[in-house]
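Chemist: Model the following, please.
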Amino acid sequence: MLRRLLHTSQCYLWRTLPISEATYSTICGLARNFSDNASEAAVVNRAGMINKLLYRSRQRGFLELDLMVGLWAEREVPRMSSDMMNHFAEILELENPDLFKWLTGQLIPPNEVSSNPAFQALKGHVQDQLGESCHASAHAPSGKDWVRGWDDSWRKQPDASSPTSVDEK
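Modeler: Here you go, the predicted structure:
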């Protein structure tokens, strides 16, 4: 009876949160299917950790990272082991500009970041997304900064190609 009540109340609580249907069903599956050896507290702690990681993944304050990290996390976090969740929590502590450049290949990450299994999985996802959605000529080669703005290309070329007024032509 207690398990049924716990399951019903947890599913109602999580159903009111803005999470995907897959995440909802995974969390409710955890609440419904915990074994006799596991305590209810462990299930609640795991669900709390999942919610925390999902929130921090989607609310970074950097739109590109919100999308890259948040979408990956929504799919992967509910299936992660506790160790992998801890590794992912370490990644979420990193600064946004650095994380963005490391994930997109603009900078090489330090060894402690590149050896993190959660970072490796996330970077693989980001690289796959870039390969599918961006033409190779649309972004800089690996290890190079991306173009900062729409008008930066003329700054590096000879004066002949710089913007000119109509009167000069």
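Chemist: make it CA atoms for all contacts and neighbour counts henceforth
Modeler: Fine.
Chemist: can you tell me how far the residue nearest the centre of the chain sits from Leu5?
Modeler: Nearest to the mean C-alpha position of the chain, by CA atoms, centre = their mean, lies Val69 at 0.9 Å. Remark: distance between Val69 and Leu5 (CA to CA, to the nearest Å) = 34 Å.
Chemist: Before we compare anything, build this one as well:
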Amino acid sequence: MTGTTRSSADLDPRRRRILVRAWRRGIREMDLVIGGFADAEIGTLDKTELDQLELIMAEEDADILKWVTGEAETPEQFRLPLFERMRAYVPDFEPRVDPTEGQAPAS
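Modeler: Model (predicted):
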């Protein structure tokens, strides 16, 4: 995935800005997490949830990444249902290794 797959044509200006910012984070992992979440949910978030999303997005990407992956405890002010829903968009960042890769074929 290289970026948004959602059209912003039906969004109001605030939602459009948030969607663009969600996909231009600076750390690719955060593009995927926040951008993926925004693609899926930006059209249905209410005003309070938009406020919360902007508040989260104002934080440093490295910190958000630690919170969503569980590497660091999420600060109290971000322990929100919205943040927990965003966590559902965390891809598996650990590379998968094929255990048969590099083995000689059986004869």
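Chemist: overall similarity of the pair, as a TM-score.
Modeler: Between these two chains, after superposing, the TM-score reads 0.74 (TM-score structural alignment, normalised by the length of the second structure); 94 aligned residues with a CA RMSD of 2.4 Å.
Chemist: Which residue in the second structure aligns with the residue nearest to the centre of the first structure?
Modeler: Mapped onto the second structure by TM-score structural alignment, Val69 of the first structure lines up with Ile34.
Chemist: correct me, but that match touches Ala88?
Modeler: No: using CA atoms under 8 Å, Ile34 of the second structure is not in contact with Ala88; the gap is 10.3 Å.
Chemist: What are the boundaries of the strands in the second structure?
Modeler: Taking DSSP state E as the criterion, the second structure carries no strands.
Chemist: where exactly do the helices run in it?
Modeler: Under the criterion DSSP state H, the second structure carries helices at the ranges 13-22, 28-30, 36-41, 47-57, 61-69, 81-87.
Chemist: Return the most buried member of these.
Modeler: helix 36-41 (a mean of 20; mean count of other CA atoms under 10 Å).
Chemist: Quick one: average offset of that helix versus the first structure, please.
Modeler: Following the fit onto the first structure, the mean deviation recorded for helix 36-41 of the second structure is 1.0 Å by mean CA distance after the TM-score superposition for the first structure.
Chemist: Remind me what that helix packs against, helices and strands.
Modeler: Judged by 3 or more CA pairs under 8 Å, 6 or more residues apart in numbering; DSSP states H and E, helix 36-41 of the second structure is in contact with helix 13-22.
Chemist: which bit of the first structure covers the helix it packs on?
Modeler: Against the first structure, helix 13-22 of the second structure falls on residues 48-57 (TM-score structural alignment).
Chemist: Would you mind listing the outside residues contacting that stretch?
Modeler: Around stretch 48-57 of the first structure, the neighbours that count as contacts under CA atoms under 8 Å, 6 or more residues apart in numbering are 66, 69-70, 73-74, 77-78, 85, 88-89, 92.
Chemist: make it 7 Å
Modeler: Applying CA atoms under 7 Å, 6 or more residues apart in numbering, the contact partners of stretch 48-57 of the first structure are 66, 69-70, 73-74, 77-78, 89, 92.
Chemist: what's the closest of those residues to Asp128 of the first structure?
Modeler: Nearest to Asp128 of the first structure out of the contacts of stretch 48-57 of the first structure is Val69 (CA to CA; 13.1 Å).
Chemist: Give me the nearest residue to the match of Val69 of the first structure, chain neighbours excluded.
Modeler: Nearest non-adjacent residue to Ile34 of the second structure, counting by CA to CA, 6 or more residues apart in numbering: Ala22, 5.3 Å away.
Chemist: just to revisit the earlier point, of all the helices of the second structure, which one comes closest to Phe93 of the second structure?
Modeler: Smallest distance to Phe93 of the second structure across these (CA to CA): 7.9 Å, for helix 28-30.
Chemist: That closest one vs the first structure, mean deviation?
Modeler: Taking mean CA distance after the TM-score superposition for the first structure, the mean distance separating helix 28-30 of the second structure from the aligned residues in the first structure is 0.8 Å.
Chemist: outside of that helix, which residues touch it?
Modeler: Under CA under 7 Å, 6+ apart, the answer for helix 28-30 of the second structure is 61, 65.
Chemist: Cool, thanks, signing off.
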